[in-house]
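> could you work out the structure for the sequence below:
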Amino acid sequence: MFLNQTSRAVRQQWRTLTRLTPLQKSPLSPPSLLSSTRAFHATRNLLAIKPVLLADIGEGIVECEIIQWFVEPGARVEEFSPLCEVQSDKASVEITSRFAGVVKKLHYDAGEMAKVGKPFVDIDIEGDAGQSIPPEPVAAKEEPPVVITPRPAHTPAPWSNGVPIMSFPQPNGNTAKNGNGNRNGALATPAVRHLAKELGVNITQINGTGKDGRVQKEDIYKYVEAKKGSSSAQASSPLPTTPSATAVGSPFSPEASSNGPQQETPIVLTRTQEMMFKTMTRSLNIPHFLYADEVDFSSLVELRGRLNKVLGKSGLSDGQVGKLSYLPFIIKAVSMALYKYPILNARVDVDNTGNGNGNGKPTLVLRSQHNIGVAMDTPSGLLVPVVKNVGSLNILGVAAELARLQKAAVEGKLSPQDMSGGTITVSNIGNIGGTYLSPVVVEKEVAILGIGRMRTVPAFSSVPGEEEKIVKKQVCNFSWSADHRVVDGATMARAAEVVRTIVEEPDVMVMHLR
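A predicted model of the protein is given here:
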């Protein structure tokens, strides 16, 4: 039986061998097939394409606008090389590369909105793919191996003349004309871009005179004047695209409003207006209540006058603050009140992970540092930078930080750190106008203070032992809004009374200096 099984196995192997022999000796068999069955060969050196995701660069940011690209497809980049500049939540940020390699694809053009957490550029990573290639085995000696030449790790772009390059903005600031379509934009601050949109000017057509070709406001005004001068008729001059335009021929001019039918002109919201739209929509889901109080500023006006005289003397100013306003005193007074009522420095968290109906258990999160946001009116719109850790600053420190934030806001250079981390907000609308206001609580906060215009009013003096007489007083109205889910009216009234007392008796701040 053993011999029968062995002979059967031998016959089966023989039949298999005879079927394969004609294929190997057939003249129709291509040499490549024959050699490939008898020898090993090298595999292609594939490139690894890694999509770079747009990271979260601010609190609650879900999308941002691509301002300009510093690279183009085919450009060679290194780790931490600049890729693009984006504007998110009213702040401009430069995005750098996480990898070294070759830019494969740009997912967005300049001016488009990029989603946070989604790919915005693809990069071929050098070296990663080569690590996955197994070592080449020794080829069989019977036949020469078929050698396949690996593809180069970098395919030069048509415009690079065979040399990998990194593309940076051109010195004239007109980077949109580099042969890459509308990938790049002109170098300019958000405030300048906002002005260009208001005047209906394509900023990529303007040659900037600033540093590195940056477009400035004067460049836009000169461009508009030159375009008006070269026009044969006044009607052909560029008209502003906002409702503030009152030029002749504009649908918002008095001549147009008095004659003809009603005209409606839709306009696109600016980036700042769009962010305010989204933020206020979320904020108005919070149940508000308003508390207003009148504060006597007479003593603070006198103290501020004396301190400004001291600052004006040579050698007594630190160079950062030349003159004090009332706002640093108010911000410090709010911080002192937060030590006594820390609930106003908290935020509300709702845990929706425990069930699927969205009715999670709310939690009140207390915060130790007083990061007070200050609403500022800038050329780009309403911005709310944050003065960090006010409790550790004195009046001059608060004033210096306010001056820095104000300058950065006007120039459009606020960083995400300047705009994030606020725990309570102060809005000083009084420097523009208005006595009373009803401010809206910012998301992730529970209270906000609105400051009205200071005015001079007659009042009766109440000095003990003296006859009552009418005197002048400087009064200002404070309007508080709070989240009524966690803050009750009595708590808000007591905290507002602490702030009022400190502002009316500003010498109290001296006793709390750190």
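> switch to C-alpha atoms for all contacts and neighbour counts from now on
Noted.
> hey, where'd the helices end up in this structure?
Taking DSSP state H as the test, the helices found in the chain are 2-25, 31-38, 128-131, 190-198, 217-230, 254-258, 271-283, 298-312, 327-340, 395-411, 416-419, 489-504.
> from the chain's centroid, how far away is the fourth one?
Centroid separation for helix 190-198 versus its chain: 16 Å, with Cα atoms, centre = their mean, to the nearest Å.
> that one - contacts with which helices or strands?
Counting by 3 or more Cα pairs under 8 Å, 6 or more residues apart in numbering; DSSP states H and E, the packing neighbours recorded for helix 190-198 are helix 217-230, helix 395-411.
> give me whichever of these is most buried.
Sort these by mean neighbour count, taking mean count of other Cα atoms under 10 Å, and helix 395-411 sits at the top with a mean of 19.
> quick one: closest of the helices of the chain to residue 153.
Each of the helices of the chain was scored for nearness to residue 153 using Cα to Cα, and the closest is helix 128-131 (9.5 Å).
> please give me the structure for this one as well, since I'd like to look at both together:
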Amino acid sequence: MLWHQTSRAVRQQWRVSGALSQRVARAPSSALYYQSPARAFHAARSLMAVKPVLLADIGEGIVECEIIQWFVEPGARVEEFSPLCEVQSDKASVEITSRFAGVVKKLHYDAGEMAKVGKPFVDIDLEGDAAKEDLEALTPPEPKPTSNQENIRSEVVQTPPTFETRPAVQQSITEHAGSPSPVQKGKYASLATPATRHLSKELDVDISHVPGTGKDGRVLKEDIYKFVETRKSAPAQTPSSGGSTTTLTSPFSLSGASAAGLQQETPTAMTRTQEMMFKTMTRSLSIPHFLYADEVDFTSLVELRGRLNKVLAKSGLSDSQVAKLSYLPFIIKAVSMSLYKYPILNARVEVEGTNGNGNGNGNNKPTLIFRSHHNIGVAMDTPQGLLVPVVKNVGGLNVLGIAAELGRLQALAVTGKLSPQDMAGGTITVSNIGSIGGTYLSPVVVEREVAILGIGRMRTVPAFSTVPGEEDKVVRRQVCNFSWSADHRVVDGATLARAADVIRTIVEEPDVMVMHLR
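Got it, this is the predicted structure:
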């Protein structure tokens, strides 16, 4: 009885399986294709997974920028808004972030190369939001080599090359046979701050060859100096082939100059900052300049600044973020006050067909464009070179506000973190060369501006007193020279002299600023 029941169940299962196989055989090919939607869906997405990311426009008129450093490498996972790289253009460095989440597949440029705006600079796999295990599962395993392939590979490895080795090469191999293996650097070994990269360029050091001691192998300034010392000491300690040692002479030694023989010239590529200064000054020197110099008495301003610094030291105002005032905020405010009376110094020249650079062939009609805000650029000496960040809307700031903005821009300039917004929009420029040295200068008018002020070094001189009844008395005076340059196409000497006199009056009587507080 049990045997009959079992055989009956087996026959029923056999009939069901046969019916299913006949139904599948009669089904159309489209139905079979529809029965595996997952396989077809994944095959379609894999064709559109890699997304080329285009370098967006980071500033007006910028068509290319230099890749300073990469924060990612192929195979790294990135999230949306994660930093990808740092680029530099128009003397400002900017971090480019990712607009997608995924896995980096390709870097189109190396560090130091010029990237084109609007062109792909990195490829990101949009399927990178899957888990790492899923990515490994989707990757087919490498086929194991057959026994014949293993034999061929072993023969290739074990067979030595048959070329002839020169004695010099043999000696080099022998000398380096006992040397330790190179230091394994981290994946961030070539990443460094802009100041460190500038130092490596000045010392002619390939930063990728420097072992970094910072976080994750990041190269620091100390690593650059240590690498240079090691490089300098290596040839002095290594004897030459003739048995004599190399003698290091001072760069100021006459004997070393005579032994050098002919003049040696070493071509060196310009840095990005030098290239931008070259282009800007070439365009600026096409503007007809004229120079105007004036002498300003700083005695009253020195006394006022001393009193205000004592007040700041005692009060400890935390909201101003200014611990000590310099003379520059007072001068910038005085320049802004003079621009209300002589707005032509805050204007720019535009000639049709020149894209606003103000340089035409003489046949086009020029236009003078007046600007309402006083955006005063301040020339700063930084490790990257000469930078000109802009203090925006000086007319709406007091002296403390100007000083705070100058401190912020100076901190960003030293670290190379100025943004294009910090560098753009200037209407007139002030260059304080006196902080370094020099009494007189002839500054160059920046393009899209019509005037620039150069401030010389302040010095103490004897002068006759201006107090009534004491005209024959000699007193100590703090004197500084102001040197102006202006675009003589639109600004005449009389206008600039009157504007300079307004500034001189305000600086010599700084209490006048109190009446113009806003």
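> redo the helices of structure 1 as TSV? Include distance to residue 387 of structure 1.
Formatted as TSV, these follow (distance: least, Cα to Cα, whole Å):
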stretch	distance to residue 387 of structure 1
helix 2-25	82
helix 31-38	71
helix 128-131	44
helix 190-198	22
helix 217-230	28
helix 254-258	44
helix 271-283	20
helix 298-312	21
helix 327-340	9
helix 395-411	7
helix 416-419	8
helix 489-504	18
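> residue 429 of structure 1 is nearest to which of these?
The closest of those to residue 429 of structure 1 is helix 327-340. By Cα to Cα, the value is 11.2 Å.
> mean deviation, that closest one versus structure 2?
Compared with structure 2 after fitting, helix 327-340 of structure 1 has a mean deviation of 0.8 Å; criterion: mean Cα distance after the TM-score superposition for structure 1.
> chain center to that helix: distance?
Worked out by Cα atoms, centre = their mean, helix 327-340 of structure 1 lies 28 Å from the chain centre.
> also stretch 455-467 of structure 1?
50 Å.
> distance between the ends of that stretch?
By Cα to Cα, to the nearest Å, the extent of stretch 455-467 of structure 1 from end to end equals 25 Å.
> biggest strand in structure 1 by residues?
Using DSSP state E, we find that the single longest strand of structure 1 is strand 470-483.
> separation between residue 69 of structure 1 and residue 304 of structure 1?
48 Å.
> these two: who's more crowded?
A side-by-side neighbour count of residue 69 of structure 1 and residue 304, using other Cα atoms under 10 Å, places residue 69 first with 27 against 17.
> who's in contact with the residue mapped onto that one from structure 2?
Aligned counterpart of residue 69 of structure 1 in structure 2: residue 70 (TM-score structural alignment). Residues counted as contacts of residue 70 of structure 2 (Cα atoms under 8 Å, 6 or more residues apart in numbering) are 84, 85, 86, 111, 191.
> emit the ChimeraX select command for whichever of these are buried.
In ChimeraX syntax, the buried subset of the contacts of residue 70 of structure 2 is picked out as below (16 or more other Cα atoms under 10 Å):
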select :84,85,86,111,191
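> same check for the contacts of residue 70 of structure 2, but in structure 1.
Of these, the ones still in contact in structure 1 (both residues aligned by TM-score structural alignment, their matches' Cα atoms under 8 Å) are 84, 85, 86, 111.
> the third one against residue 65, yeah?
No. Taking contacts as Cα atoms under 8 Å, residue 86 of structure 2 lies outside contact range of residue 65: 9.9 Å.
> residue 160 of structure 1: which of the helices of structure 1 is closest?
helix 128-131 (24.0 Å).
> pull the residues that contact the closest one.
Under Cα under 8 Å, 6+ apart, the answer for helix 128-131 of structure 1 is 45, 46, 47, 48.
> would you mind putting those into a markdown table with distance to residue 203 of structure 1 and neighbour count alongside?
What follows is those, written out as a markdown table (distance: Cα to Cα, whole Å; neighbours: other Cα atoms under 10 Å):
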| residue | distance to residue 203 of structure 1 | neighbour count |
| --- | --- | --- |
| 45 | 44 | 17 |
| 46 | 41 | 17 |
| 47 | 38 | 19 |
| 48 | 37 | 16 |
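> which of those residues fall within strands?
Judged by DSSP E, the contacts of helix 128-131 of structure 1 include residue 48 as members of strands.
> most widely separated two among the contacts of helix 128-131 of structure 1?
Greatest spatial distance in those: 45 and 48, 9.7 Å, computed using Cα to Cα.
> contacting residues for residue 281 of structure 2?
By Cα under 8 Å, 6+ apart, the residues touching residue 281 of structure 2 are 444, 446.
> I'd like to know how far it sits from residue 153 of structure 2.
For residue 281 of structure 2, the distance to residue 153 of structure 2 - Cα to Cα - is 62 Å.
> what about the closest residue to residue 337 of structure 2 other than its chain neighbours, distance to residue 502 of structure 2?
In space, and not counting its chain neighbours, residue 337 of structure 2 is closest to residue 395: 7.3 Å by Cα to Cα, 6 or more residues apart in numbering. To residue 502 of structure 2, residue 395 of structure 2 is 16 Å away according to Cα to Cα.
> now do residue 202 of structure 2
Distance from residue 202 of structure 2 to residue 502 of structure 2, by Cα to Cα: 43 Å.
> what about these two, which has more around it?
Shown here are residue 202 of structure 2 and residue 502; by other Cα under 10 Å, residue 502 has more neighbours (19 against 10).
> any idea how far residue 467 of structure 1 is from the corresponding residue of structure 1 for the more buried one?
Aligning on TM-score structural alignment places residue 502 of structure 2 opposite residue 498 in structure 1. Relative to residue 467 of structure 1, residue 498 of structure 1 is positioned 29 Å away (Cα to Cα).
> helices or strands up against the lengthiest helix in structure 2?
Using DSSP H to define each element, structure 2 has its longest helix at helix 2-26. Counting contacts by 3+ Cα pairs under 8 Å, 6+ apart, helix 2-26 of structure 2 packs against no other helix or strand.
> show me what it is in contact with.
Contacts of helix 2-26 of structure 2 (Cα under 8 Å, 6+ apart): none.
> find the nearest non-adjacent residue to the residue nearest the centre of structure 1, please.
For structure 1, the residue sitting closest to the mean C-alpha position, by Cα atoms, centre = their mean, is residue 88 at 2.4 Å. The shortest distance from residue 88 of structure 1 to any residue other than its chain neighbours is 4.5 Å, reached at residue 64 (Cα to Cα, 6+ apart).
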